[in-house]
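Peer 1: Using only what follows, build the 3D model:
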Amino acid sequence: MSEDGARRTRPALRVGGALFWVGGLALLLASIAVAITFGPADIEVSDVWAVVADRAGWGHSRLSPIREGIVWELRLPRTLLAAVCGAGLGVCGAVLQSLLRNPLADPFVLGVSSGASTGAVLVVILGVGGGLVSLSAGAFLGALCAFGLVLVLGYASGGTTDRVLLAGVAAMQLFSALTSFVVISSADAEQTRGVLFWLLGSLANASWADVWLCAAVLAVVLVVCGAKATALDAFAFGEEAAASLGVSVGRTRLLLLAATALLTATLVSTSGAIGFVGLVLPHAARAIVGTGHRRLLPATALAGAVFLVWIDTVARTVLDPQELPVGVMTSLIGVPAFVVILYRGRRLR
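Peer 2: Alright, predicted model coming up:
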């Protein structure tokens, strides 16, 4: 292509990129607004906007207090938390797949989810903390303990990506076994049912505090990972290539592993274990925007947010009044989607 042609192409690419991001954000906002209308109560999209405008001081909602409470206290925080969890799990998956150079890596490969599960059952079933520690706090502390064990095992055995990955698998199996042992040996039928539902992923108890906490941690991790986007691009070619490009391999890997573990622990502590979002969505985003992490990370966040908003909507309405765990729905949809992605990748080789 000539130099003049390249100059004419750049503005078109910028306009196309801007339209893509504006369209993605508009799709996310529309998805949130429409998803809130699903349920037994008769809520319209205009009602959602009216309640939001009223709370923001831009207008006055004419809805009854009951319907306004349904929107503001129940459905809106749950839908927003679904969007934040989907975005966070997707971003963690994209980072780990590049950092560990493993297309099957997901946010739970570091054993964080299993550690969170163990922490939750210790609080709920054994009463660890004497009533001063909530289920979410127990899950968060368990997740951090699991990540600490992975770091100790991984770096004690050499600190390479394959060693960290193997340490994560070992920690995942260890904490899964501990969780099963506690449930089988100490829980009654009602406790077992409640813990199992949480372990499979649930956003039923979402609150505004959960939304703000998860959103704040997601924002910090996005900034950290975005600042290391060039290093992540280099990691895709291997540690030696990254080091030759001036990347501090050990320090960068530890920082990004800690960031993704912190975000995963925060999300799991509020929503339970929701699988396949961090595994499938990064692959789908790469097919759309390519492998460059400056575009991949926000694209994966948008895709994950929209995806989990609709998955949660289906999970809470498809068998109304009974609710399905969100993790069950993500697995039912994620497995076929991942098979398609694997098949398309095979055809493109």
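Peer 1: contacts, neighbours, all on C-alpha from now
Peer 2: OK.
Peer 1: how much space between residue 80 and residue 171?
Peer 2: Distance, residue 80 to residue 171, using Cα to Cα, to the nearest Å: 31 Å.
Peer 1: before we move on, what about residue 117?
Peer 2: According to Cα to Cα, residue 117 stands 12 Å off from residue 171.
Peer 1: More neighbours: which of those two?
Peer 2: Shown here are residue 117 and residue 171; by other Cα atoms under 10 Å, residue 117 has more neighbours (30 against 25).
Peer 1: ok, for the one residue sitting closest to the centre of the chain, nearest residue in space, not its chain neighbours?
Peer 2: Residue closest to the average C-alpha location in the chain (Cα atoms, centre = their mean): residue 89, at 1.9 Å. Excluding the flanking residues, the one nearest residue 89 by Cα to Cα, 6 or more residues apart in numbering is residue 278, at 4.8 Å.
Peer 1: compare with the first, here's sequence two:
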Amino acid sequence: MHSGDAWERPGRLAAVLVLVLVVLAFVVALATAIGDFHIDLGTVVLAVTNRLGLTSANVNALQESVVWDLRLSRALVAALAGAGLALCGAILQALLRNPLAEPFVLGVSAGASTGAVCVIVLGIGAGGLSLSMGAFAGAFAAFGLVAALSNGATSGPNHTILAGVATAQLFNALTSYIVTTSGNAQQARDVMFWLLGSFGGVRWPDFYLLLGVVLAGLLVCLMMARALDAFTFGDEDAASLGVPVGRIRLILFAVTALVTATIVSMVGAIGFVGLVVPHAARYVVGPMHLRLLPACAAVGAVFMVLADIASRVVAEQQTVPIGVVTALVGVPFFALILYRSRPQS
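Peer 2: Take a look at the predicted model:
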């Protein structure tokens, strides 16, 4: 029996999702409470309900401002970033039929980073919209290069991953060149930290934009869940089942690029979330994408908020880049997948 067979009934899947959402609410509250200026969980809850107009409790004005204006938006953006990256990982693994596929490994994050850095350092455009569009253009450029290097459907099972590694190295080199030749010392330090991932500068406008992008991406992917199931058997089998392979693939690649680019433009390149979370979710709810995609989004949100908490508590008096934390989890998991997929003698 597949590990996800026990969760075939919709009621059980709903119970799992409700449980994960309760855990998510708790870790978001915990992330909001933790910081140089500690605030207890009860005060966090009252500060949020006060701002929502649900209560009128007597809460210190400074504490309420820290909770609402700084920390809660950060925790919610972290949750949405984790959900979006996990969703992109699940889509790419299905489209490419490769368990190692995810935006970071395929160079999509690196391409989005290069596009965003062109806006930040070279001053191409101005404002958050231009930053997102620069990241989006870079992500699509990376997708195009990976497709060209892997020769589409004729590539071997690991050819696309190798093309992604080469693409990531190219765009990382371009990013480093732009920063070292065009940016000043302060810009270089800021960009390098941002490229490793940071939720430090996000606020409510970022949350609203990311909420719309991730929800729209999730809805589009859920509408195409049956097609994603067919893709796992190969393009020819999907076409024989009546799936318009070319159109669906283009739409889903566009969704992946949009979600990835939006996240990278806000918080930097964060790797391995799209690799680890889909496999963990697949183990619990099975491979059917109508169940897998919501599970990936929920588990990815919890994972990223926990990683953000770890980034703030692992080193005293400083914040570790979030990409370092996710890599410490993702690299061993990546090695485990490689080990399990090796040819048997």
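Peer 1: where's the aligned residue in structure 2 for the residue nearest to residue 89 of structure 1, which helix or strand?
Peer 2: When structure 2 is aligned by TM-score structural alignment, residue 278 of structure 1 is paired with residue 274. Assigned by DSSP states H and E, residue 274 of structure 2 belongs to helix 273-285.
Peer 1: By how much does that helix deviate from structure 1 on average?
Peer 2: By mean Cα distance after the TM-score superposition for structure 1, the fitted helix 273-285 of structure 2 averages 0.8 Å away from its aligned residues in structure 1.
Peer 1: which residue sits closest to residue 249 of structure 1 in space, ignoring its chain neighbours?
Peer 2: Spatial nearest neighbour of residue 249 of structure 1, excluding adjacent residues (Cα to Cα, 6+ apart): residue 243 at 6.1 Å.
Peer 1: Now do the one you found: how many residues are near it, please.
Peer 2: Using other Cα under 10 Å, residue 243 of structure 1 has 15 neighbouring residues.
Peer 1: For residue 182 of structure 1, see how far away the aligned residue in structure 1 for residue 123 of structure 2 is.
Peer 2: Residue pairing (TM-score structural alignment): residue 123 of structure 2 is matched to residue 127 of structure 1. Relative to residue 182 of structure 1, residue 127 of structure 1 is positioned 12 Å away (Cα to Cα).
Peer 1: ditto for residue 303 of structure 1
Peer 2: 37 Å.
Peer 1: And the two? Which one has more around it.
Peer 2: Per other Cα under 10 Å, whichever of residue 303 of structure 1 and residue 182 has more neighbours is residue 303, with 25 against 15.
Peer 1: any idea how far that one lies from residue 21 of structure 1?
Peer 2: 11 Å.
Peer 1: Please apply the same query to residue 44 of structure 1.
Peer 2: Distance from residue 44 of structure 1 to residue 21 of structure 1, by Cα to Cα: 26 Å.
Peer 1: repeat for residue 195 of structure 1
Peer 2: Distance check for residue 195 of structure 1 against residue 21 of structure 1: by Cα to Cα, it reads 39 Å.
Peer 1: between those two, which one's more packed in?
Peer 2: Taking other Cα under 10 Å, residue 195 of structure 1 and residue 21 do not tie; residue 195 has more neighbours (19 against 15).
Peer 1: wait, the more buried one sits on residue 121?
Peer 2: Yes. In this structure residue 195 of structure 1 lies within contact range of residue 121 using Cα atoms under 8 Å: 6.8 Å.
Peer 1: Need the counterpart of residue 293 of structure 2 in structure 1.
Peer 2: That one, residue 293 of structure 2, aligns with residue 297 by TM-score structural alignment.
Peer 1: Likewise for residue 283 of structure 2?
Peer 2: Using TM-score structural alignment, residue 283 of structure 2 lines up with residue 287 in structure 1.
Peer 1: what's the match of residue 278 of structure 1 in contact with, if anything?
Peer 2: For residue 274 of structure 2, the contact set (Cα atoms under 8 Å, 6 or more residues apart in numbering) comprises 85, 86, 87, 88, 89, 90, 102, 103, 104.
Peer 1: How many residues are close by the second one?
Peer 2: Burial of residue 86 of structure 2, expressed as a neighbour count using other Cα under 10 Å, amounts to 33.
Peer 1: measure the residue nearest to it when sequence neighbours are not counted to residue 100 of structure 2 for me?
Peer 2: Distances taken as Cα to Cα, 6+ apart put residue 274 closest to residue 86 of structure 2, at 4.1 Å, once the chain neighbours are dropped. The gap separating residue 274 of structure 2 from residue 100 of structure 2 is 9 Å, by Cα to Cα.
Peer 1: same question, residue 263 of structure 2
Peer 2: Using Cα to Cα, residue 263 of structure 2 is found at 20 Å from residue 100 of structure 2.
Peer 1: More neighbours: the two, which one.
Peer 2: Remark: of residue 263 of structure 2 and residue 100, residue 263 carries more neighbours, 31 against 24, as counted by other Cα under 10 Å.
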